[in-house]
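Engineer: This is a predicted model, with the sequence first.
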Amino acid sequence: MYVAPTPGKTAVQDHVALAEIELCGDLIIAASAADEERLSPDRIDEVLKVTDPDAQERG
């Protein structure tokens, strides 16, 4: 992501904060499209692309 510098000021990017904002946006989109009142923990993991390392060993 490119942020145009403001004349006379230094442009600062916080890549971690930008990534967190993107993940929050993904959750908001998923929640607004969901039929249920709340997202299940499994659905949240799916949206955030979280994998269970132990599941690979079990499966």
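Structural biologist: Arrived safely.
Engineer: C-alpha only now, for contacts and for neighbours.
Structural biologist: Will do.
Engineer: Could you check stretch 47-54 and say which residues are buried?
Structural biologist: Using 16 or more other Cα atoms under 10 Å as the test for burial, stretch 47-54 gives residue 47.
Engineer: Run through who's touching it.
Structural biologist: 23, 26, 27, 30, 45 (Cα atoms under 8 Å, 6 or more residues apart in numbering).
Engineer: adding another structure so you can compare the two:
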Amino acid sequence: MAQDHVALVEIDLAGELMIAAATSPEDRLSPDRIDEVLDVDADRDARESAAKAERDSATARRR
């Protein structure tokens, strides 16, 4: 089941990249544009928030 979810997410991301490439006036998407399309900053922020929550939880358990 989890593999199906991952595959669907990957298909969705590939589709987003194809749409961005098809509508781009340039021949290739820049790395910054790819990050923008894939919303890399939001993903990074979510991972950092999750890591901080885990650290805070571990600290609280040690007390």
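Structural biologist: Good, I have the coordinates. Model, not experiment: these values are computed from the prediction.
Engineer: related to what we said a few turns ago, which of the contacts of stretch 47-54 of the first structure lies closest to residue 57 of the first structure?
Structural biologist: The closest of the contacts of stretch 47-54 of the first structure to residue 57 of the first structure turns out to be residue 45 (Cα to Cα; 18.2 Å).
Engineer: Residue in the second structure paired with that closest one?
Structural biologist: Aligned by TM-score structural alignment, residue 45 of the first structure pairs with residue 35 of the second structure.
Engineer: For the residue nearest the centre of the first structure, which residues are in contact?
Structural biologist: Centre of the first structure computed as the mean C-alpha position; nearest residue by Cα atoms, centre = their mean is residue 23, 1.2 Å away. By Cα under 8 Å, 6+ apart, the residues touching residue 23 of the first structure are residue 48.
Engineer: Any of the contacts of stretch 47-54 of the first structure buried? List them.
Structural biologist: Looking at the contacts of stretch 47-54 of the first structure with 16+ other Cα under 10 Å, the buried ones turn out to be residue 27.
Engineer: check which helix or strand covers the closest residue to residue 38 of the first structure other than its chain neighbours.
Structural biologist: Computed as Cα to Cα, 6 or more residues apart in numbering, the closest residue to residue 38 of the first structure that is not its neighbour in sequence is residue 31, at 7.0 Å. Using DSSP states H and E, residue 31 of the first structure falls within helix 15-33.
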